[in-house]
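In: can't give you the sequence, but here's the structure:
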């Protein structure tokens, strides 16, 4: 992609306003907390302290809006306290440039590294640095600086208290995540009716897993509807795929296919009903036709073999989902009796889980204090040459220092606007940095014009300026998810009214804010152009990581057929989760690479798409085999052990070849299958799935077989390491 097209696309993205579901009650709660803090500060300490404390309450409310499964009160407290500490330390050194610049460099560098712990912590850390640049200009003495810091922390306390006292949809985020996962499964079932090999996006299941991780305190108060349904959804997906796929299921036409389509439609209706019940906390209302579709006599008369086993297992899993969602009779009577009749109690799916496939044990989430070592480890992991996070930290540090110097050198006053704007818009990837820079400048223009017009026409006093600032903050909370343009317009108006409350007239803030915001945005964009962290050159590494993860997953599945029981049984669930993480990492990297103004010299976009399609198929075949994993007392398949070993070594060697721009070779897998053909295979699903694995690996080699010359690699050790961007 050319620079012109990249800039055009990022500009369009930054100025886009999307239609999103608004959350007025949460926005009202955040604005109410801000109003309480401003009112108390105005009454007790005056406009200057009120302006400083308002930033604390404002930022604490924003922290509770970030996408995080952690308790919202703790985020508000952490945000207010960290902003107060940053402000006090910044004020102590603010009057001495040779002391403040090193502090600013350190603070921004650490804020950049905080992105290694996730976007929530990264946004809070970056916002605290930006707010500090404004708030350190308000106090005049050390005592007043301490008072400002205390009131900022108090703002976090107020917002945390409001979250506790006036919860809006308690457990709503977790309910939505689980309901979205079940709804995604329902949509998948319906798409399989028309496309038996339809793809499935694992993102909803991964979000549901993240939401299911709880602290001990959360686990004690979790609603019953949130117990166990995620694990059932995980196990339904491979069963749906196995039932629909012609390779291991029924033919593409005929009465068997019609019966499968009927079962898939019924499964979609049942999963949708369970999703609605979990989302709203209401009883499950299942259409009668969906229940009738799972009557065992009809299914048994039409389907046989693996398809019949898949249909039976699907009915059992759906029954457990309905039970978990609530509103179902415990006995095998009532309107859901036909659904209960499909349950194969020999499987015991509800009361136990197959070793290695993951049970219903709770996921532990550390408390906020215990999270600190985790954050430190994540930061240390990214503190390496070539890391995108380290490059981001370096960029934001250099831009903040240079922006502060440029802003002070310009005869505009309020020079902190330039570094503040840069820190607020900079992100570790290209597209977000550029789109946010454009949106911030456009939103600043709109907000400043509107706020200036109000100030000129109404000439508001202290109280009215405070009320207008709270109103703008409330609008920002309401519209922040609709796009950066609307949010930044509200932020610009908020700051103008807030500083006006503190006694600064519009002509002291508006002109330099517009110019210095432009300077800060240009510095942010220029820094990424001069010191980029392009994702495109790392695509082969991401593809190789995905191949290794899928190889481990396929190895674990095949290994189950060789060792159905015993301590040596591989962990399928853990391997699947690693494969999903690698899949999402590839998808995110490929999406970012499409917006970058560079091209990969060793991997064209067409080759990348074809390779990704082949790996999608590899994961799907492994999933189909997982749907028919043998029971613990099943007869072992000795030939599967040799195939599992061949898969593990071949995919690791193949990943090395991908990194070195060579075409992978799957000779060990082919030899293991040839040896297998001389032995008896107890189930056609096993051998057919093994052959499909080899076919998909061959498709990957075909996708990567280009005329590009191979890269020279000095040693295998260096080839396995991260490639420089």
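Out: Received the coordinates, thanks. In this text, all values refer to a predicted model and were calculated from it rather than measured experimentally.

In: Please make it C-alpha for all contacts and neighbour counts, starting now.
Out: Will do.

In: The helix ranked longest in the chain: what's the following helix or strand?
Out: Within the chain, and with DSSP state H defining each element, the longest helix by residue count is helix 430-458. Counting by DSSP states H and E, the element after helix 430-458 in chain order, helix or strand, is helix 462-479.

In: quick one, that next one and helix 430-458 angle?
Out: 150 degrees (axes from the mean of the first three to the mean of the last three C-alpha atoms, to 10 degrees).

In: ok, residue 379 - contacts?
Out: By C-alpha atoms under 8 Å, 6 or more residues apart in numbering, residue 379 lies in contact with 113, 114, 116, 117.

In: structure B:
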């Protein structure tokens, strides 16, 4: 993709307004928090104190809308403390220009590294930079610094208190995540009726697992309806796929296939009913027609072999998921460590060492997070110094825009840069027109500012341009409380927002962290994860008596995570204005399809794992040994633009087939697995033939 195409695409994406589900009650509660803080300070303080404290309530409210599974009250408190600390330090350093610039450089560097912990941590850290930049315009002294920092914290604590006193749909996000996972399974079952190899996006299952990770306190109060269905949903997916598969399940046509289609349709109906009940917190209501299909028939088309085993397991699992969710919505008792040892989420204090380890892993020059931290630190300081020399006032707007716009990847940085300026142009323009014609007083300006915040919270997920428009109007009315002239506000805001956005975008062009050159590394990581998953499954076939379900489960989770990392990286790379000379777009698609097939075949083999009492399979052990020996060289070959060699696993498979035949599930699965690996080699080698595809690199 050329630079002009990349800029057009990012601009278009940045200005896109998405349709999303609105949450008016949550928006009303967040706006009420800002209104309470501003009203109290106007009544018992001064307009400038009201403006200062509003930042804390506003930022804490924004944090409570982030996509995270931590309690909203925890987010609000953490943001309040972080804003208070940055405000206090900013006040102390503001009288000394050089000291403040040094503090700003260090603080933004640390805030940039916070993205290593996660996107919510990065956003919270970014908010603290914005507040620190605002403080340089206010009076400074140690006492005044403590006073204003306390007001910022007070604003955040008011939002936290409202979350406690006015709870809105408790456990709503967790309910939605679990219901979405079950609904995704239902949709998958319906698509399998017509396409036995339909693709399944594991993201809803990954989200449901993240939602199920609880702190010890949360585990004591989680509704019982959320405690069981997720694990059953995880086991359902391979059973659905194995039942529909024409190789390891029922024949492609005939009475057995008709029976499979009926079972899949009934399973989809049951899963949708359970998802609806969990989302609404009510008992499950099942249609009798679906239940009749799920009964084992006495006559008519009967399944046999692996398809029959899959059908019986499907019926049992559907019964489990209904039983687990069809119960009164009650709180659970305290969970033991053994019951939740892999789903415990660390509390905020215990998150500190986890965060430090994450930052340490990214503290290297090649890391996109580290480069982002250096980039945002340099841009914030340059923007602050440059804006300070302009006769516009409010110089902090330029570096604040840069900080709020910049993200670790190219696409989001440029999308947000365009959206920020366009939204600010609209928001400041509307706010300026209203102020010019109505000349609102202090209390009317405060009411208009709260109205803008309410709209921001309501429309936050529709697009960054909409958010920026609300923020632009909010700033105009907020500064109107302090008596700022609207004309100066509009002109300065637009000019400095443009300056900050251009600095952010130029910084990424000068000091990038492209995703495209790392695509082969992502493919190699996905192959490694898929290989470990296949080896874990084959180990059960080789030695059923030593079956370790946890090892298979962990390998599956790693495979899902690797696939998600590849898909995210590939999506980011498609928007970058650079080429990958060693991986064409066609080779990328072929490799992705082959690795997806490899994961699917392994999942089908997992659906038919033998019992502990089953006989060991020497052929499976030899095939697994050959695959284990070939994986390291294949991974290195992908990174080095060479062709992976799978001759060892192919020879082991031929010997396995000669010894045991090719009718068993394990042998047939291993054959499909080897075919997928050969397709991977063919797909990666195709662009190099005759060097014809060299110029077709992707961007």
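Out: Thanks, I have the structure now. The model shown is predicted, which means the values in this text are computed figures rather than measured ones.

In: TM-score for this pair?
Out: Here the superposed chains carry a TM-score of 0.95, computed using TM-score structural alignment, normalised by the length of structure 2; 683 aligned residues with a C-alpha RMSD of 1.8 Å.

In: re the thing from before, from the contacts of residue 379 of structure 1, which ones fall inside helices?
Out: residue 113.

In: Which positions in structure 1 sit opposite stretch 628-647 of structure 2 in the alignment?
Out: Taken onto structure 1 by TM-score structural alignment, stretch 628-647 of structure 2 occupies residues 648-667 there.

In: One more: stretch 177-188 of structure 2?
Out: Going by TM-score structural alignment: stretch 177-188 of structure 2 matches residues 177-188.

In: Next, the mean deviation of that stretch compared to structure 2.
Out: For stretch 177-188 of structure 1, the mean deviation from structure 2 after alignment is 0.3 Å (mean C-alpha distance after the TM-score superposition for structure 1).

In: Check the offset of that stretch from the chain's centre.
Out: 16 Å (C-alpha atoms, centre = their mean, to the nearest Å).

In: what sits up against that stretch?
Out: Contacts for stretch 177-188 of structure 1 (C-alpha under 8 Å, 6+ apart): 198, 200, 204-205, 207-208, 211, 226, 229-230, 233, 236-237, 267-272, 274-276, 278-279.

In: So residue 261 of structure 1 is in contact with residue 191, correct?
Out: No: the pair residue 261 of structure 1 / residue 191 is not scored as a contact, 9.9 Å apart, by C-alpha atoms under 8 Å.

In: Now check residue 534 of structure 2 against structure 1: what is it aligned to?
Out: Checking TM-score structural alignment: residue 534 of structure 2 goes with residue 554.

In: Check the burial of that match by counting its neighbours.
Out: Here the number of neighbours of residue 554 of structure 1 (other C-alpha atoms under 10 Å) works out to 29.

In: go on, residue 709 of structure 1?
Out: The burial count for residue 709 of structure 1: 10, using other C-alpha under 10 Å.

In: can you check residue 389 of structure 2 too?
Out: 10.

In: on that earlier part again, helix, strand, or coil at the match of residue 534 of structure 2?
Out: helix (DSSP: H, G, I helix; E, B strand; the rest coil).

In: nearest spatial neighbour of it, skipping sequence neighbours?
Out: Excluding its sequence neighbours, the residue lying closest to residue 554 of structure 1 (C-alpha to C-alpha, 6 or more residues apart in numbering) is residue 622, at 5.2 Å.

In: In structure 2, what residue corresponds to that neighbour?
Out: Match for residue 622 of structure 1 (TM-score structural alignment): residue 602.

In: Look up how far residue 49 of structure 2 lies from its match.
Out: 62 Å (C-alpha to C-alpha, to the nearest Å).

In: of the two, who's got more company?
Out: Neighbour tally, residue 602 of structure 2 and residue 49, criterion other C-alpha under 10 Å: the higher count belongs to residue 602, 26 against 20.

In: any idea which element that one lies in?
Out: Going by DSSP H and E, residue 602 of structure 2 is part of helix 585-607.

In: for the helix or strand that that helix is followed by, which positions count as buried?
Out: Following helix 585-607 of structure 2 in sequence order, the next helix or strand is helix 618-639 (DSSP H and E). For helix 618-639 of structure 2, the neighbour count (16 or more other C-alpha atoms under 10 Å) marks 619-628, 630-631, 633-635, 637-639 as buried.

In: Have a look at how far, on average, helix 618-639 of structure 2 is from structure 1.
Out: Helix 618-639 of structure 2 sits 1.4 Å off on average (mean C-alpha distance after the TM-score superposition for structure 1).

In: That helix - contacts with which helices or strands?
Out: For helix 618-639 of structure 2, the contact count by 3 or more C-alpha pairs under 8 Å, 6 or more residues apart in numbering; DSSP states H and E identifies helix 519-542, helix 647-660 as packing neighbours.

In: Reformat the ones you listed as JSON lines; add distance to residue 123 of structure 2.
Out: JSON lines is the format used below for these (distance: least, C-alpha to C-alpha, whole Å):
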{"stretch": "helix 519-542", "distance to residue 123 of structure 2": "26"}
{"stretch": "helix 647-660", "distance to residue 123 of structure 2": "47"}
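
In: With respect to burial, which of these scores highest?
Out: Per residue and on average, the most neighbours among those fall to helix 519-542, with a mean of 24 (mean count of other C-alpha atoms under 10 Å).

In: Relative to residue 576 of structure 2, how far out is the counterpart of residue 563 of structure 1 in structure 2?
Out: With TM-score structural alignment as the criterion, residue 563 of structure 1 lines up with residue 543 in structure 2. Using C-alpha to C-alpha, we find residue 543 of structure 2 at a distance of 47 Å from residue 576 of structure 2.

In: And for the closest residue in space to residue 592 of structure 1 that isn't next to it in sequence, the neighbour number?
Out: Once flanking residues are discounted, residue 592 of structure 1 sits nearest to residue 535: 6.6 Å by C-alpha to C-alpha, 6+ apart. Counted with other C-alpha under 10 Å, the neighbours of residue 535 of structure 1 add up to 24.

In: so what corresponds to residue 535 of structure 1 in structure 2?
Out: Using TM-score structural alignment, residue 535 of structure 1 pairs with residue 515 in structure 2.

In: Hmm, residue 567 and its match touching each other?
Out: No: in this structure residue 515 of structure 2 lies outside contact range of residue 567 using C-alpha under 8 Å: 11.7 Å.

In: Just the closest of the contacts of residue 379 of structure 1 to residue 525 of structure 1, please.
Out: residue 113 (19.0 Å; C-alpha to C-alpha).

In: can you pull the contacts of that closest one?
Out: Per C-alpha under 8 Å, 6+ apart, neighbours of residue 113 of structure 1: 122, 379, 382, 383, 389, 390, 392, 393.
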